[in-house]
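>>> sequence and predicted structure, then a few things I'm wondering about:
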Amino acid sequence: MWKTIKRWYHQLGSPVYFYRFSSAVLPWLLPISVVLLGVGLAWGLAWAPVERYQGDSYRIIYIHVPASSGALMGYIAMGVAGLVALVWRMKMAEVMLKALAPFGAVLAAVSLVTGALWGKPTWGTYWQWDARMTSMLILLFLYLGIIALQSAIRDPRQAARAASLLAMVGVINVVIVKYSVEWLQTLHQGSTLKVVGESSIDAAMKWPLLISMLGLWLLYAANVLMRARTEVLNRERRAGWVRKLVSRPRGI
């Protein structure tokens, strides 16, 4: 198994192999993600039962929770890509770091907006400077900082190194976002959806939430693959395989 993982690692580090791999995966990944996200949202927003204390206002979790989890997972992926880019100087890790940032920033912003909308009927205020809200805002700024670094530095390799350092340091904030409700007293309730152990959320509410989360994660992956493909073509535009690809007649 380790040999297989190692082989995939080296293969996906090749721009040519990655482009071919993404060409095979995207036609399936994108429609599956849209269908799953649509089913999860429709089920949660229209047919999930009403919550005992919050009424229908709780339904925003079917947008808020997937967006929040996607933003956190995306930043962890950027931290890993940054580590690989700095230690092993892998070009595809630099490409993935750049491709992960924009959609992750969008998800972080959606998380903050939906959290504020949920907070008004639940807590009586749109915003409170508690640990989770503040750390999530910092996460958005970290995403924007990485995007700004990559845009401001012209040399792609130097831009990748600077962004990699910021991504790796920012992973600490992801840990704070995740465990702030356990370490500190905040307005947020503890986690009701658990990977390990029994979840306290009702099954009729849990399954549409899980489907929405899976759909959004796959949509994030599809977005990253599309952005990475564009970046690969831009970086490898002088390579023979790219010239052959561009010059190939359409429909063939």
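Sure, I can see it. Nothing here was measured: the structure is a model prediction, and the numbers come from that model.

>>> going by C-alpha atoms from here, please, whenever you check contacts or count neighbours.
Will do.

>>> contacting residues for Ser191?
With contacts defined as Cα atoms under 8 Å, 6 or more residues apart in numbering, Ser191 has no neighbours.

>>> so it lies in a helix, does it not?
No: in this structure, Ser191 is coil, not part of a helix, as judged by DSSP: H, G, I helix; E, B strand; the rest coil.

>>> which helix or strand contains the residue positioned nearest the centre of the chain?
For the chain, the residue whose C-alpha lies nearest the mean C-alpha position (Cα atoms, centre = their mean) is Gly74; its distance is 3.2 Å. Assigned by DSSP states H and E, Gly74 belongs to helix 61-88.

>>> check Gly104 too.
Per DSSP H and E, Gly104 falls inside helix 91-123.

>>> how about Gly145?
helix 131-152.

>>> now do the next helix or strand along the chain from that helix against helix 61-88, angle only.
Next helix or strand after helix 131-152 toward the C-terminus (DSSP H and E): helix 156-183. Per axes from the mean of the first three to the mean of the last three Cα atoms, to 10 degrees, the angle that helix 156-183 makes with helix 61-88 is 130 degrees.

>>> show me what helix 156-183 is packed against.
Using 3 or more Cα pairs under 8 Å, 6 or more residues apart in numbering; DSSP states H and E, the elements in contact with helix 156-183 are helix 61-88, helix 91-123, helix 131-152.

>>> distance of Val246 from Arg237?
Distance of Val246 to Arg237, given as Cα to Cα, to the nearest Å: 9 Å.

>>> helix, strand, or coil at Ser200?
The local conformation at Ser200, judged by three-state DSSP, is coil.

>>> name the nearest residue to it, ignoring sequence neighbours.
Thr192 (5.0 Å; Cα to Cα, 6 or more residues apart in numbering).

>>> how about Leu12?
Nearest non-adjacent residue to Leu12 (Cα to Cα, 6+ apart): Phe18, at 5.1 Å.

>>> ok, now Ser69?
Closest residue to Ser69 apart from its sequence neighbours, by Cα to Cα, 6+ apart: Met213 at 7.7 Å.

>>> alongside the first one, take a look at this:
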Amino acid sequence: MSWQWFHRLGSPRWFYQKSSAWLPWLGGAALLLLTVGIVWGLAFAPEDFKQGNSYRIIYIHVPAAFLALAGYYIMAISGAIGLIWKMKLSFVVMRAAAPIGAAFTFIALFTGAVWGKPTWGTYWVWDARITSMLILFFLYLGVMALSGAFSREQSGDKASALLALVGTVNIPIIYKSVDWWFTLHQPATLKLTEASTIDPSMFYPLITMIAGFYLFYAWVLTFHTRTMILQREGRTQWVRELLGAPAPAKA
């Protein structure tokens, strides 16, 4: 039964039909959490005793950085599933995830630069964490470029999936860069195996923003995947019926 469900999930038509009911819930929950988190973090969280109010950019920077990393894994895993099980939907998700991940990586780099100016006195340094995040941004762009570099769609899918898989080696480097090398970037404040080093009054709005960002990512990825399904399946009968397009003329 679970194997049948797995293959059914790989059907673009099945996904398109089922996901229409997900969008309102994902969008509504994301909007609620993001609104609460941003108001809580910007208006009610206390001022940092060292950085003053400039630290508040973490409520955008940290969630964006989280999604930049998690989104790459989603893209790479989707590509791997497409390569192994030849599922068309997996390649669609991979292609849909690439520009979204690139956008979150750019936001993380930009907000990090804005935060770095009052903290380090400069917008950019060739810090281990920042440099590896820049490489991540280029990897996203590379996947996007390879996806459209081939005349045959299947060739672009396979090539970009391979690049996405190779690029996963950069993710643990990003995560551990502040521990492996001397770096200006502060160590992680949110930890899975140890107590977080951020005060609860700042921690709870940050967690709220992270949850909101994840839901927003799920909403955007679902919406973009649905759009790409219509583009790639445009010649199929079910898409023509859905869009009200006339049937192709018979020779």
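Ah, there it is. Here the structure is a predicted model, which means the values were calculated and not measured.

>>> care to give me the TM-score?
Remark: TM-score between the superposed chains equals 0.94 [TM-score structural alignment, normalised by the length of the second structure]; 245 aligned residues with a Cα RMSD of 1.4 Å.

>>> the helix holding Gly104 of the first structure aligns to what range in the second structure?
Under TM-score structural alignment, helix 91-123 of the first structure corresponds to residues 88-120 of the second structure.

>>> separation between Trp28 of the first structure and Phe21 of the first structure?
12 Å.

>>> so what sits against both of those two?
Joint contacts of Trp28 of the first structure and Phe21 (Cα under 8 Å, 6+ apart) do not exist.

>>> those two - which one has more neighbours?
Phe21 (14 against 11; other Cα atoms under 10 Å).

>>> am I right that that one falls within a helix?
Yes: per three-state DSSP, Phe21 of the first structure lies within a helix segment.

>>> counterpart of it in the second structure?
So Phe21 of the first structure corresponds to Lys18, using TM-score structural alignment.

>>> how big is the offset of the helix holding Gly74 of the first structure relative to the second structure?
Taken over the aligned residues, the distance from helix 61-88 of the first structure to the second structure averages 0.7 Å (mean Cα distance after the TM-score superposition for the first structure).

>>> same question for stretch 102-113 of the first structure.
So stretch 102-113 of the first structure averages 0.7 Å relative to the second structure (mean Cα distance after the TM-score superposition for the first structure).

>>> likewise stretch 19-34 of the first structure?
Once fitted to the second structure, stretch 19-34 of the first structure is off its aligned match by 1.1 Å on average (mean Cα distance after the TM-score superposition for the first structure).

>>> distance from that stretch to the middle of the chain?
The chain centroid and the centroid of stretch 19-34 of the first structure are separated by 17 Å, computed with Cα atoms, centre = their mean, to the nearest Å.

>>> before we move on, what about stretch 37-45 of the first structure?
Distance of stretch 37-45 of the first structure from the chain centroid (Cα atoms, centre = their mean) equals 19 Å.

>>> kindly report the same for stretch 155-164 of the second structure.
Distance, centroid of stretch 155-164 of the second structure to centroid of chain: 18 Å (Cα atoms, centre = their mean).

>>> to what extent is Gly119 of the first structure buried, counted in neighbours?
19.

>>> nearest residue to it in space, please, no chain neighbours.
In this structure, Gly119 of the first structure finds its nearest non-sequential neighbour in Tyr126, 5.3 Å apart by Cα to Cα, 6+ apart.

>>> ok, the closest residue to Met87 of the second structure other than its chain neighbours - how many residues close by?
By the measure of Cα to Cα, 6+ apart, the closest residue to Met87 of the second structure outside its immediate chain neighbours is Gly10, 5.6 Å from it. Residues contacting Gly10 of the second structure under the criterion other Cα under 10 Å number 20.

>>> surely Gly10 of the second structure meets Lys86?
No: here Gly10 of the second structure lies out of contact with Lys86, judged by Cα atoms under 8 Å, at a distance of 9.2 Å.

>>> about what we covered before: which position in the second structure aligns with the residue nearest to Ser69 of the first structure?
By TM-score structural alignment, Met213 of the first structure lines up with Ile210.

>>> distance of that match from Gly148 of the second structure?
For Ile210 of the second structure, the distance to Gly148 of the second structure (Cα to Cα) stands at 32 Å.

>>> more neighbours: the two, which one.
Set Ile210 of the second structure next to Gly148 and count neighbours by other Cα under 10 Å: Ile210 wins out with 24 against 15.

>>> relative to the first structure, what is the average displacement of the host helix or strand of the more buried one?
Here Ile210 of the second structure, judged by DSSP H and E, is contained in helix 200-232. Compared with the first structure after fitting, helix 200-232 of the second structure deviates on average by 0.9 Å (mean Cα distance after the TM-score superposition for the first structure).

>>> quick revisit: how close does the match of Phe21 of the first structure get to Leu134 of the second structure?
36 Å.

>>> do Leu23 of the second structure as well
31 Å.

>>> what number of residues are in the vicinity of Ala145 of the second structure?
If we define neighbours as other Cα under 10 Å, then Ala145 of the second structure has 14 of them.

>>> any idea what it aligns with in the first structure?
Using TM-score structural alignment as the criterion, Ala145 of the second structure maps onto Ala148 of the first structure.

>>> many thanks, we can stop here.
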